[in-house]
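J.: Coordinates only, no sequence provided:
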C-alpha cells in the first residue's frame, strides 16, 4: 500500500513538473506583443499596436521601416507556416516529414516553378519600390529567424532555421498559382474517357444534350485516370492549404441604405492551422493599407483603406494544357516539331529525405513544358505528355501586381495593375469611397483554332494545336459601374470573349444564383445585411435537383418510413442547418445516384470525378436525360438499366445506409450528426496528443457544398462529411463606416500554439460572427499591447 501511495505521489509530482515546464516554456516562446526591441536597418522608431485579436497596427515614418517591422511581426506569428509554404515548390517537404512526401516533392520540383522564378528574378528592376520593400520585408523575417525564438515545430522536427530570399517569395507565387489550377485534375480524366469509352460518354459529360439516344452497346475499357488521381493525391498530402473557390460582391451606392459602397469577399481555401491569411495594418505619412497577406508575400492580395477596397475570387479559366509529344524514333532525347526534331532539355534534381539517403531524378522538358511521365510515378502512358502551364511560360509580374494593387491611387491605376496578371486567373473585385464598383477577369486569355477543345490532350508535334493569339486585356470580361449597380463573382462562367463563352473549369451556378437572388431583392443593404448574407446556407438548386430525382423514384413498394424520407426531401427549402434532416438524406441519395450511374465505367477514378466541378456541372442535365449511355450498368451485360431503376435503387440503398448509420427514426437524421470541421496542423495530423495540442476543433457547423457559406466536403462511401475547405476569411467593408469594417478568420491570427490568438476567433467563425477591422487611430492607440521597435545601433 505504501509503495502504491509513493508511486502515485511520484506520478503526481512528474505531472506537476511537466505542466509547470510547459507553462514556463509557453511564457518564453509566445510572440512578443509588448515592450521594446532593437531592430537593425530601421531609420526611425516604429510603434506596433496589437489589438484584441492580435492584429499588428504598424505606425512608421516611412514604408521601408514599416515593411521591416511587418516582416518581423509576421515571422514571430507565422514562421512555421512560412517554412512549410516555401518548401513546396522547391521539393523540400521530405526534409521535414520523410519519404512519405517524396512523390509530392518530385512532382513540384519538376513543374518548373523554381526555374521560372530564377528567370524572373534575373530580370527584376532592383531599384523599383516593389523590389526594395520586398527586401525590407525579408530583412525583418530574417532578423526574427536570427534573433527570435525558435517555433516549437522546428524543435519537434529537428529543423535548422534558414534565411529567406526573394526566390522564396516567387516559389510561394508559383505554389499559389498551381493550387488554383484545375486542368491537371480534369483534362487527363476527360482524355481517358474520350479515348477509352468513346465520344458518346465524353459528350454527355461535357453537358451536351444529345436528346433521345439509341446506342449500340460495346465493350468499354477500364478508366484509371492515373494522372488526375495521382495529382489529386499529391495535392491532398500537402500540409498547407490549397486554393479552391470564393465569393465576392460589391454594392454600388444605389444598392445601400447609406448611399456608400459595401464590399464583401470570402475566398475559399483549404482549412488548416494556422489560417491562410495574416492580417496587418500599415500606416505611414504617405501610405495606409489594412491587408491580408499570405505567408512570405509582402503585399496583401486582399486589402482596404479609407479610399478603396479590393479582393479576389478564382477565375477558373483554362491556363494549363497537356500536349502529347512525339519522340524521334531514332533518338528518344528528341521530339518532333514543325521545324524538325528538337532536343529535350534535361534538368537534374536532388531531393533530400529525412533519415534517408538523398534521391536524384531528371526532368525532361520540351518547348511545351516538363514531361509528366517522368515526375508522376507509375503513369502508364507510353506517349510523352508535356504540361504547358501559362504561369511558367509567360512573363511574371506578380510582385509588381500585388504592390500596385495595394498602392493604387485611382481606379485606373488599379485596373492597370490587374491587367498584368497572367496566371492564375483571378476575378479581381474593387470598390471605393467615390462610389465606383468594378470586376475584372484578370488573366492572359488565349485563342486556339476553332473547334479544338483545350480540355483534352493536344497534339504537340503537328503545330496545329498551338496558341494562336493572346487576347488584349480590354477584351477580357469585366464590368465597371454597371447599370444593375453591383458586381459579383462566385467562380461561375464569366461573360463571352469574342462572342463565345471562354473555356474553363467554372463552378455550377448555385452560389452565383443565390447571390444574385438576394442582391436583386432590395436596394437598402446595410453592413449587417451583408454580414448575414455571407453566412447564408440556402442552396439555390438542390431543391430542384431533389425534386427531379424524386419524380423518378418508383414508390410502389416503399415502406412508410421510406415515404416519410421522400416527403421530408420534397419539402426541403435547401437550407443546410444543423437540424436539417433533408440535407442528410439528399447527400447520401446523391452519392448513391452518382455511384450507380458512373462508378461502373470510371472505376478507380470515380471518387475523383464525383468531387469535381465537372460532375457538378453535368448533374442537373444528367438527371433530366430520359435516355443516357451512362444509365446502363455495364456490369450486367444481359440487362439494360434505365433512369428510373438507377434512381429508385439508389434511394433504397440510401435509406438502408442511413438507417444503419443513424437509427430507425428518420426524424433524428440531423445534418449536424454527419458533418464537422477541424482545422488540422501539419503535426497535429499525426493524431493523439499532438492532434489535441495543435489542431483546432472539431466543431459542429452549418453549411454545405455550393452555398454562400461554402463548407466544402468530399462525397464518399462513408456518409461522414469532414469539411476540408471554406471561407478563409470573411470581410465586409462599408465605406459609410470604414473605420469599423468587419472580418473574421477561421481560427486566429497567430500560428504560434502558445499565443492567445492561436484560436480565439474559431468559435466566432463557426457561429457567423465578426470582429472589427480597426482603422481609427484613437481606438488603435487604446490597445493594451504595444511593441516599440527601435533602431539598433
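T.: Received it, and whenever you're ready, just let me know what you need. Keep in mind it's a predicted model, so treat the numbers as computed, not measured. Numbering: from 1, shown residues only.

J.: going forward, measure contacts and count neighbours with C-alpha atoms only.
T.: Noted.

J.: what does the helix or strand encompassing residue 511 rub up against?
T.: For residue 511, the host element (DSSP states H and E) is helix 510-520. For helix 510-520, contacts defined as CA atoms under 8 Å, 6 or more residues apart in numbering pick out 247, 488-492, 538-541, 706-708.

J.: Who are the contact partners of residue 112?
T.: Residue 112 touches 369-370, 392, counting by CA under 8 Å, 6+ apart.

J.: Can you select the buried ones from those in ChimeraX?
T.: This is how ChimeraX selects the buried members of the contacts of residue 112, with burial counted by 16 or more other CA atoms under 10 Å:
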select :369,370,392
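
J.: want to throw the contacts of residue 112 into TSV with distance to residue 74 and secondary structure?
T.: Shown next, in TSV, are the contacts of residue 112 (distance: CA to CA, whole Å; DSSP: H, G, I helix; E, B strand; the rest coil):
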residue	distance to residue 74	secondary structure
369	35	strand
370	35	strand
392	28	helix
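
J.: and the comparison structure, right after this:
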C-alpha cells in the first residue's frame, strides 16, 4: 500500500468501528431485557414463594401454595417474555394504539371504540364473581411487578419506539379476550359485501354468490330490502376487459400492527376409547390464526390449590385456554355462527332520528369518546346507535389495508350492527371453570359461559369418553334469517332476545366413536336451530374423516399424521370438473386441454411444497374466479374473494355441481359456455405460472411471513419479522395455509399451534407452537420450534414439570419482604 494513501483507511475504519459499536449496543440492550431462567427474585405483591421450573423450549412449570400467587407468577413470567405483544393486544382491542403510534393509528382506534370492545370488557369485569376479579387483579399485579423490575431494561421494541408500557389493569386481560372473540365473528363483513355487490348486479343475482353450504342455497333476501335497493342509485359500472392483474389483495397483510385479524379456521377431532389402539380417548386440535411474531400462544403448566393444568394461554390472559387438567383435555374450533346482523336505518330529514313504520321516529343516541394521540391533541369521536345496534357509517370505506377495513355500500342510510352482546360476557369464568372441571358435563356447562363467542368446545376424558358442546349465545330473530341486512324501520325484523343455551347443539360419546369439527356444518340442514348462514367448506372435515377410517385403531402418532395431511379436495374437484368438460374443451381449445393434461389431470391433489401441479392449481383458482365473475363484478371482485377464506364460496359450489348463473361473459356479444370459461382460466393460470420461471413449485410462490409490528418499517421489518418461508398446504387442506384467492402466494393464516392430547397418560401429550416462547429478538427461544412446526413434529407438554435431565433452569419467586407476607 502506498504511504501516501494510508490515511484514507482512517474514516473507513471509524465507520466500521461505529457500525460494530452500534450492533453491539443493540445486542446488549436486547439481551439484558431477556428473562432469567435460574436464580431468585424478590417481588412485591407475592404472599408466598412460587417455584418456576423451565423445561425444553423454555416452557415453564409454575408451582405455588396459593392460587392468587400462582396467577401472579403467571403474569410475571408471561410478561417477561411477551410484554410488547401483550401491550399491543390490549391497546388494539381497547382502541388505544394512537397513544403509542400517533395519528396513523387513529382509524384503528376509532374502529374498536365504535364496536365497543372496551365497554364490553368493563361490563364483563363488573359482572364477574369477586374470586375471579381477584385472579385478574393478581395477574395484573404480576405483570406490573415485571414492568417495575424491567423499567431500565425494557424489550428492544420499547427502546426503538421511545415508549414504555403503561400499568396493567385487570380489564386489560378482558379486552384481549374480547378482541380474540371478535376475530371469530364474520357475518358483518359478508353482509356489507352483499350490499355492495347487490348495488352492482341486483340483490337477487348477488344472493347467488352466498351459498350456505355444499348443496344449500342461501336464504331469501328480505323483500323490503329488495324494494329499498331498487330505489337507490346503482353502484360503479363494471369495467369491460377487467384484468386479473387488477385483483389486488383486499387485506394486505401484514395487518398493522402485526396482530391477529379475523379468520374462520381450525381443526379438532376426538376419538373414544372404542376407536383407539389402547382404549383411551384422544384429542387433536390445531386452531388457525394469522401468522404473527410473536405467535399468539404461550405454553406453560400451572400447579396450585384446586388447579393443575397444562397447555397454552393467550399472552395477557390468565390460566390456560387450550389444554388439559388431571381429568380431561379440551380444544376449540370456530363454529362460524351468525351472531351479527346488519340493519338498514332510514334517517329522518334532520338526521336526529330513524324511521319506524307505524310509530314515532326513534331518536339516535350518541356517546362521545376521546382518542388520545401521541404528539398531538386528543380527538373526540361521536359514536351513534339505535335500538338495532351501533352505527357503522363512520368506519366504512376507511382504507388501512388491514382487516379493520369494511366495504362501504355507499347508501343514503345508516348501517347498524347488532351483536349478541345483550348481557355481559363470562368468558374468563368459562376458562377458570374449564381448568377446574372434573367431568365432561362440568366442562360442557363451563363452555356455555363463553357467551359472546360461539365455539366448538371439544372434550376428551381420561375414562375414554368424548363430548362436543357449542358455546355462545345465538340471537332470537324476528323475520329474516340474518344472512342479509334487514330493514331497520320494520319492527318485525327486530331481535326478540336470545335463544336459550339449552338448545345449543352438543354430543357425547356418539356411536361412531368420532367427533370432527373443522368449521364445517355440524348440524343437519333441517335442524330447528339456525346456527350459521355461511359454513366453511366441508373439505377439511371430509378429509379428516377419510384418514380416520383408513387409519385402523387410532394412536397419538396416527392422529398427529392426520394433522400433516395436505390433500386438497378442492383440487380434486377441479380435476372432476375438467373431466366432465373434456370433449367440449378439446373441441373449443385443444391447447387449453393440453395444459389441463400436463398440469392438473395427473396430479394426486397433494399440495406439497415441492409439487409443480400444486403451484398450477394455486394459480388456477384466481383465474377461475376472474373468468367467472370478473366481468360482472369488476373492481368489486376483491370483496367477494376476501370472503372465500371464511365461508363456502360460489366457485366451490360450481366445481361441485358444474352449474353457475355466471358462465356467460356479459362484456362479449356471444354467450360463453363453461368450456370457454375453463379454457380462458387455464391459459391465464399458465401465464401466471410462467411469470415465476421454469420448474416452479408450490413453495416458490406460496410463502408465509410471521409479521412483527415493525414489519412495514425499512430495515426493522426484516430484523424483527420471520420469513418469508416457502410452504405447502392450501385453504382446504388439513395442514392449512389460508390465502386470499387473488393473492395465492401470500399465506395469511395457518395452524397457530398443534396438540394431540392423551388423557390416559398426560406425559404422552405432545404439541408445538409456530415459533417459540419468547418475544425477545435475540432469544434462543424466539423461533426454536419453527422447524418442528414446518414439518409437523412436536414435543412433550410438561406434566408435573420437567425431570432433572430436561430442566433448563429453576427460578424462585419470593415475596419482597418476608416479614410483610399476607396470610390469605
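T.: That came in fine, so what should we check first? Note that this is a predicted model, so its numbers are computed, not measured.

J.: against structure 2, where does the helix holding residue 511 of structure 1 fall?
T.: Alignment of helix 510-520 of structure 1 against structure 2: residues 539-549, by TM-score structural alignment.

J.: Stretch 87-97 of structure 1 now?
T.: Using TM-score structural alignment, stretch 87-97 of structure 1 pairs with 91-101 in structure 2.

J.: Report the central residue of structure 1.
T.: By CA atoms, centre = their mean, the mean C-alpha position of structure 1 lies nearest to residue 243, the distance being 1.6 Å.

J.: I'd like the distance between the closest residue to that residue other than its chain neighbours and residue 743 of structure 1.
T.: By the measure of CA to CA, 6 or more residues apart in numbering, the closest residue to residue 243 of structure 1 outside its immediate chain neighbours is residue 269, 4.5 Å from it. Remark: distance between residue 269 of structure 1 and residue 743 of structure 1 (CA to CA, to the nearest Å) = 16 Å.

J.: Same question for residue 347 of structure 1.
T.: 45 Å.

J.: between these two, which one's more packed in?
T.: residue 743 (21 against 14; other CA atoms under 10 Å).

J.: which ones are touching that one?
T.: Residues near residue 743 of structure 1 by CA under 8 Å, 6+ apart: 729-732, 770-773.

J.: Within the helices and strands, which one has it?
T.: Assigned by DSSP H and E, residue 743 of structure 1 belongs to strand 740-744.

J.: equivalent range in structure 2 for the following helix or strand past that strand?
T.: Under the assignment DSSP H and E, the closest C-terminal helix or strand after strand 740-744 of structure 1 is helix 762-766. Helix 762-766 of structure 1 lines up with residues 786-790 of structure 2 when matched by TM-score structural alignment.

J.: Mean deviation, the matching stretch versus structure 1?
T.: Here the mean offset of stretch 786-790 of structure 2 against structure 1 after fitting is 1.1 Å, by mean CA distance after the TM-score superposition for structure 1.

J.: Could you tell me which residues make contact with the closest residue to residue 391 of structure 1 other than its chain neighbours?
T.: Nearest non-adjacent residue to residue 391 of structure 1, counting by CA to CA, 6+ apart: residue 423, 5.1 Å away. Neighbour list for residue 423 of structure 1: 177, 319, 390-391, 443-444 [criterion: CA under 8 Å, 6+ apart].

J.: hmm, back to that, you'd agree the residue nearest to residue 243 of structure 1 is up against residue 242?
T.: Yes: between residue 269 of structure 1 and residue 242 there is a contact at 5.7 Å, judged by CA atoms under 8 Å.

J.: host element of the aligned partner of residue 406 of structure 1 in structure 2?
T.: The pairwise alignment with structure 2 assigns residue 406 of structure 1 to residue 435, based on TM-score structural alignment. Using DSSP H and E, residue 435 of structure 2 maps to helix 427-436.

J.: re the thing from before, and the helix holding residue 511 of structure 1, how far from the chain's centre?
T.: 22 Å (CA atoms, centre = their mean, to the nearest Å).

J.: circling back: tell me the average deviation of the match of helix 510-520 of structure 1 from structure 1 after fitting.
T.: Aligned to structure 1 and superposed, stretch 539-549 of structure 2 gives a mean residue distance of 0.9 Å (mean CA distance after the TM-score superposition for structure 1).

J.: got the buried residues for that stretch?
T.: 539-545, 547-548.

J.: Where does the equivalent of residue 289 of structure 2 over in structure 1 sit: helix, strand or coil?
T.: Using TM-score structural alignment, the equivalent of residue 289 of structure 2 in structure 1 is residue 269. Secondary structure assignment for residue 269 of structure 1 (DSSP: H, G, I helix; E, B strand; the rest coil): strand.

J.: would you say the residue nearest to residue 391 of structure 1 is within a helix?
T.: No: going by three-state DSSP, the assignment for residue 423 of structure 1 is coil, not a helix.
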